[in-house]
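Student: pasting the sequence and the predicted coordinates here, then a few questions.
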Amino acid sequence: MSTTAVLHSEWIKIRSVRASFGSLIAIFAVTLAVTLLVFPTVGQAEADNADAEPLFDAFYALNFAQIAAISFGATAVSSEYLNGALRISLSAVPNRGLFYAAKTAIVAAATLAAGLATSFATFLVGQAFMGEYTIGLSQPGALRACIGGGIYLALMALFAAGLTALLRSAVAVLSILIPFILIVSFVVGDVAAGAAEYLPDRAGQQVLHQDPVGALGPWTGLAVTAVWAAAALLAGWWAVRRRDA
């Protein structure tokens, strides 16, 4: 099969599996829903706090988007390990490198498109309710944060996809990553703040700050997250190449 045909087949798989496509849609839908719930009610009150950070706070709902992105990356790959689907896929595409590259490329492209739409939408919609505290895309760092937020979501999806190829289970990956993002990252941050800066979520979210604090800047933080994602993808490639279907 040609590369174009393999890419097309991988996109068909994502559209056809409800868990995968639902997670992809949820990146945008859940984030927008949280934005519409939070900003009209407490947005201006929170902005009035002395320690408020207007730009970073504008992307509050991305905390939920990253969970959806992780779920999408995991389910997009785990569907291959249900009912012997991987054997069929490798029969059609015996070149495992092409198969794995096409799958991860589609995951990356789909999440990046959804992530960019989500990042811009949550920023612009949220600011519509901020009154005198409104900031626009002309605010220093705002455009960078919107673009970086989409890239961050794509990297988290790839991180989950690589781990799923290694562990062959979306349940296992979600059981590890979601508690890690929601709990462990904050615990490590309280105990060892310097080390926490290099965790995939903490590092990537540096791009959402107007003036990042710490050793990592906005783009170097995203680069650290990219290294985590690349390591997971390499581990997943090793598993796909060496293990039986």
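Tutor: Here it is on my side, so go on. Residues are numbered from 1 along each chain as shown.

Student: switch to C-alpha atoms for all contacts and neighbour counts from now on
Tutor: Fine.

Student: need the contact list for residue 76.
Tutor: Residues in contact with residue 76 (Cα atoms under 8 Å, 6 or more residues apart in numbering) are 14, 20, 107, 161.

Student: most neighbours of all these, which one?
Tutor: For the contacts of residue 76, counting by other Cα atoms under 10 Å, the largest number of neighbours falls to residue 161: 33 neighbours.

Student: against residue 75, how distant is that residue?
Tutor: 8 Å (Cα to Cα, to the nearest Å).

Student: if we can go back for a sec, so can I have a markdown table of the contacts of residue 76 showing distance to residue 135 and secondary structure?
Tutor: Output for the contacts of residue 76, formatted as a markdown table (distance: Cα to Cα, whole Å; DSSP: H, G, I helix; E, B strand; the rest coil):
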| residue | distance to residue 135 | secondary structure |
| --- | --- | --- |
| 14 | 36 | helix |
| 20 | 34 | helix |
| 107 | 32 | helix |
| 161 | 35 | helix |
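
Student: in addition, the following structure is provided for comparison:
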Amino acid sequence: MSTTTDTVPVPVVRRFSVRNVSLGGTIGSEWIKFRGLASNHVLAGFTLLLLLANGVAMPWAYVFRDRGSPQADYNAYPEMVVDKTGYVGIVLAVLAVLMITNEYRSGQISTTLLSVPRRTSVLVAKAAIIAGISFVIGAVSSAIGFAVAPAILAVGGYSYVLQTPDLVRLVLGSGMYLAAISIIGIALGTIIRNVVAAVLATIVFLQIVPAIPQMFSEYGTEITRFFPIQAGSLLLAPAGTDPMGPWTGYAVLLTWALVLFVVAAIMLKRRDA
């Protein structure tokens, strides 16, 4: 008599090592996504064109100003080339908002966070891309503006004095300012997540909220000076415009950007995709 013993197959367990995605790899992936959307190119190009147009239009406006108006009785000054950079930067803040909120709208954010488990790396990568693009747009547009402005002013027999330290401050400062504003946009987009709500909140926060203190407080003007655009724009303003000074003003803007970015990073880590 023979006894048959059934052999139970042992399941084979395969172990796969999980490799952390480097920050460089994350930035590369986010850059590919950024380039893939035509709307990103349109908004970035539109901002560049606006800044270039301002750099050309302001000197021409000075040449053809109404000499009979008391408000036109002022000397040419180099800061006119970057005069509107503070407010044009809102376009880049909106672009930054769309970089993150469009992923929430499409559901792609879930795939992104599965691919890069360290959520903070995703946020840092997006911020690095939009800040880098914003810096290039600001620096290039202002450099071109300062290259052509003297020739335009010379048509009317005008000129301005621009020292090298001031030129460096205005050219690099244009890029630095726009980079900080774009980080505010990426932070607000991450915090709010909804496309429409985040875009509106960004515009209201940067453009409308600073005017509110002036409506309800005798100290409103002093309070308004410490909001992002108002403080950061001092970096691009003529010396002596505000006691805060250009670099202190930029430090205030940078503080806003960093605080909002930290809040966004914390919320991104704690909330579900």
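Tutor: Great, that's in hand. The model shown is predicted, which means the values in this text are computed figures rather than measured ones.

Student: quick check: the residue sitting furthest away from the middle of structure 1 vs residue 67 of structure 1, distance?
Tutor: No residue in structure 1 sits farther from the centre than residue 132, which is 31.3 Å out by Cα atoms, centre = their mean. For residue 132 of structure 1, the distance to residue 67 of structure 1 equals 31 Å [Cα to Cα].

Student: equivalent analysis for residue 222 of structure 1, please.
Tutor: In terms of Cα to Cα, residue 222 of structure 1 sits 17 Å off from residue 67 of structure 1.

Student: which one's more surrounded, those two?
Tutor: residue 222 (25 against 21).

Student: would you mind finding the match for that one in structure 2?
Tutor: Aligning on TM-score structural alignment places residue 222 of structure 1 opposite residue 250 in structure 2.

Student: identify the residues contacting that match.
Tutor: Neighbours of residue 250 of structure 2 in contact, by Cα under 8 Å, 6+ apart: 177, 231-235.

Student: now do 10 Å
Tutor: 173, 176-177, 180, 228-236, 244, 256 (Cα atoms under 10 Å, 6 or more residues apart in numbering).

Student: now these: which count as buried?
Tutor: Buried members of the contacts of residue 250 of structure 2, counted by 16 or more other Cα atoms under 10 Å: 173, 176-177, 180, 228-236, 256.

Student: now the helices for structure 1?
Tutor: Remark: helices assigned in structure 1 by DSSP state H are 3-16, 18-47, 54-57, 62-78, 85-92, 96-127, 142-167, 170-179, 185-191, 193-196, 200-204, 218-242.

Student: and residue 177 of structure 1, how far is that from residue 133 of structure 1?
Tutor: With Cα to Cα as the criterion, residue 177 of structure 1 and residue 133 of structure 1 are 34 Å apart.

Student: neighbour-wise, which of these two wins?
Tutor: residue 177 (19 against 14).

Student: counterpart of the more buried one over in structure 2?
Tutor: Using TM-score structural alignment, residue 177 of structure 1 sits opposite residue 202 in structure 2.

Student: residues in contact with its match?
Tutor: 90, 93-94, 97, 184-189, 192, 196, 208.

Student: how far away is it from residue 194 of structure 2?
Tutor: 12 Å.

Student: what residues are shared contacts of the two?
Tutor: Joint contacts of residue 202 of structure 2 and residue 194 (Cα under 10 Å, 6+ apart) are residue 97.

Student: kindly indicate which of the contacts of residue 250 of structure 2 lies nearest residue 59 of structure 2.
Tutor: Nearest to residue 59 of structure 2 among the contacts of residue 250 of structure 2 is residue 236, at 16.1 Å by Cα to Cα.

Student: that closest one matches what in structure 1?
Tutor: By TM-score structural alignment, residue 236 of structure 2 lines up with residue 208.

Student: out of everything not next to it in sequence, what's closest to the alignment partner in structure 1 of residue 141 of structure 2?
Tutor: Under the alignment (TM-score structural alignment), residue 141 of structure 2 pairs with residue 118 in structure 1. Distances taken as Cα to Cα, 6 or more residues apart in numbering put residue 28 closest to residue 118 of structure 1, at 4.9 Å, once the chain neighbours are dropped.

Student: correct me, but the one you found touches residue 67?
Tutor: No - shown here, residue 28 of structure 1 and residue 67 do not form a contact pair, counting by Cα atoms under 10 Å, at 11.5 Å.
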